[in-house]
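1. build the 3D model from these lines:
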Amino acid sequence: MATPDFILSLREKIGHELLWLPGVTAVVVREPAGASAGREVLLVKRADTGEWTPVTGIVDPGEEPAVAAAREVLEEADVVAEPTSLARVGVTGRVTYPNGDVSQYLDLTFRFRYVSGEPHPADGENLEATWFDTEALPPMSDDMAARLAAGLTPETTPTGFSFP
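-> Sure, this is the predicted structure:
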């Protein structure tokens, strides 16, 4: 799915100014059958940057973040997954898009359990969607690696923030 309609509507009013948005990252994990198989994680190769990442997306107005992440996994990779925990809360740096729009995201990273589906780039946002063994991951940005690491940690306490 391209830019959500509510963001296009906001952009009509504020132009390219900084827009603060809630975002989600879905770290979908599956345990393949067979004693020799290791744990796998779903990654997508983004069409806009060519980078491998977990599935990410924007939370629609009024949408629960975990529901948004599950929706994004289904829309982008045609995989059904269910959230098991909130793994990380973080803030991205400012992103300036080629058209001049500036955004920054509050990112909520969720760990998901795979339910069904064979991954493929379902909505045109990605070039590829596939499973990677967690011991043989492709290169990715430090930010995406941190989100992935948090989602692969079986802790239930979110990381990435501190209390005063």
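2. going forward, measure contacts between C-alpha atoms and count neighbours the same way
-> OK.
3. pull up the gap between residue 137 and residue 120, please.
-> 18 Å (CA to CA, to the nearest Å).
4. ok, residue 126 next?
-> 9 Å.
5. now the helices for the chain?
-> In the chain, the segments counted as helices under DSSP state H are 5-14, 65-77, 142-152.
6. which parts of the first one are buried?
-> Pointing back at helix 5-14 there. Judged by neighbour count (16 or more other CA atoms under 10 Å), helix 5-14 contains no buried residues.
7. from the chain's centroid, how far away is it?
-> Relative to its chain's centre, helix 5-14 lies at 22 Å (CA atoms, centre = their mean, to the nearest Å).
8. run through who's touching it.
-> residue 60 (CA atoms under 8 Å, 6 or more residues apart in numbering).
9. over to stretch 81-99?
-> Outside stretch 81-99, the residues touching it (CA under 8 Å, 6+ apart) are 28, 66, 70, 73-74, 102-116, 143, 147, 150-151, 153, 155-161.
10. how does it look with 6 Å?
-> Contact with stretch 81-99 is made by 102-115, 150-151, 156, 158-160, as judged by CA atoms under 6 Å, 6 or more residues apart in numbering.
11. show me what the strand ranked longest in the chain is packed up against.
-> Assignment by DSSP state E gives strand 102-116 as the longest strand of the chain. Helices and strands touching strand 102-116, as assessed by 3 or more CA pairs under 6 Å, 6 or more residues apart in numbering; DSSP states H and E, comprise strand 18-30, strand 80-91, strand 95-96.
12. one more to put side by side:
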Amino acid sequence: MNHALTDHYAPVDHPGTDVPDHLRNWNIPWPGYLPVDITPPELRLPALVGTVENWITDTAASPDQITDWAQRRQNAVVPFQVSAQGWPLNPTGRTGRWGRNLGSWGENAAADPVVVAGVGAQRHLLLIQRGDIGVWALPGGMVDPGETAPAAVVRELAEETGVDLSSRAPDTILRRGYVADWRNTDCAWVASTAALYELADIVPATAADDAVAARWVPFTDIDQLDADLADEGGLYAAHRPILAAALDHLN
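-> The predicted structure is shown next:
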């Protein structure tokens, strides 16, 4: 499919065009498909060729200008296709949203540390409150160019909570997969590597970087955790599959 750049944009949190389930698959023809472009001003021309912020890893205004899709697909956490016009296609299918509100076109690799302390009814989980949307989430962020996911896990944890686990390996890699991030579009999305660390006791944590707060919270049930945080922004829904995997492993 061929999508040209447009001057008609919507807010980055626009839900997008409604996509019926039977038309989500890219292999199903939909000639009238018109996704909403949510690209923010800093990722549009001419701003993109000016001062580039450090979170922007692709300076191409359009993905058909990128020449290393074969390598990116080989390195991807989740396999994806590229259209004949050179546009990466979200591996979950059509989203109703076009453009990007992420640093890269195609897959954006993220790293999420799941840090727990204690066992059973005394188990606690380290969460941060995100500065962008105010919800409580796992500390973590994007993998930098040339960085491995395990290194990013340790770096993001230290940057957002002050907890340094660089001297030890994670107890297990919980999950590597697609994340239903609020910024995802047809042609830019997040895939994460989640690593579990099991500590004997709670350690001090202080919010920094993209986090506005950091807290150890009881962690025995996800629905209860969500209810406990409901009055303070709630739990980040995209991280529920990771937390479910953590509980399955721990229990």
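13. returning to that earlier point: the longest strand of structure 1 to strand 18-30, inter-axis angle?
-> Using axes from the mean of the first three to the mean of the last three CA atoms, to 10 degrees, the direction of strand 102-116 of structure 1 lies 20 degrees away from that of strand 18-30.
14. now strand 102-116 of structure 1: buried residues?
-> Going by neighbour count (16+ other CA under 10 Å), the buried part of strand 102-116 of structure 1 is 102-114.
15. same deal with stretch 54-66 of structure 1?
-> In stretch 54-66 of structure 1, counting by 16+ other CA under 10 Å, buried: 54-60, 65-66.
16. list just the nearest of those to residue 133 of structure 1.
-> Checking the buried residues of stretch 54-66 of structure 1 against residue 133 of structure 1 with CA to CA, the nearest one is residue 54 at 13.3 Å.
17. what does that closest one align to in structure 2?
-> The equivalent of residue 54 of structure 1 in structure 2 is residue 138 (alignment by TM-score structural alignment).
18. what sits closest to that match if chain neighbours are left out?
-> Nearest residue to residue 138 of structure 2, sequence neighbours excluded (CA to CA, 6 or more residues apart in numbering): residue 127, at 5.0 Å.
19. give the contact list for the one you found.
-> 137-138, 214-215.
20. would you format the residues you listed as JSON lines with distance to residue 53 of structure 2 included?
-> Shown next, in JSON lines, are these (distance: CA to CA, whole Å):
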{"residue": "137", "distance to residue 53 of structure 2": "24"}
{"residue": "138", "distance to residue 53 of structure 2": "24"}
{"residue": "214", "distance to residue 53 of structure 2": "26"}
{"residue": "215", "distance to residue 53 of structure 2": "29"}
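21. dump the helices of structure 1 to TSV, plus distance to residue 24 of structure 1.
-> TSV is the format used below for the helices of structure 1 (distance: least, CA to CA, whole Å):
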stretch	distance to residue 24 of structure 1
helix 5-14	16
helix 65-77	6
helix 142-152	10
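22. so which of those is nearest residue 22 of structure 1?
-> Go through the helices of structure 1 one by one with CA to CA and the one that ends up closest to residue 22 of structure 1 is helix 65-77, at 8.3 Å.
23. structure 2: matching residues for that closest one?
-> Aligning helix 65-77 of structure 1 against structure 2 (TM-score structural alignment) gives residues 149-161.
24. identify all contacting residues around the matching stretch.
-> Here stretch 149-161 of structure 2 makes contact (CA under 6 Å, 6+ apart) with 111-113, 139-140, 143, 164, 166, 205-209, 211.
25. what's the closest of those to residue 81 of structure 2?
-> Closest to residue 81 of structure 2, out of all of these and judged by CA to CA, is residue 143, at 21.2 Å.
26. right, and residue 116 of structure 1 touches residue 80 too?
-> Yes. Under the criterion of CA atoms under 6 Å, residue 116 of structure 1 makes contact with residue 80 at 5.2 Å.
27. what sits closest to residue 69 of structure 2 if chain neighbours are left out?
-> Counting by CA to CA, 6+ apart, residue 82 is the residue found nearest to residue 69 of structure 2 once chain neighbours are left out, at 7.7 Å.
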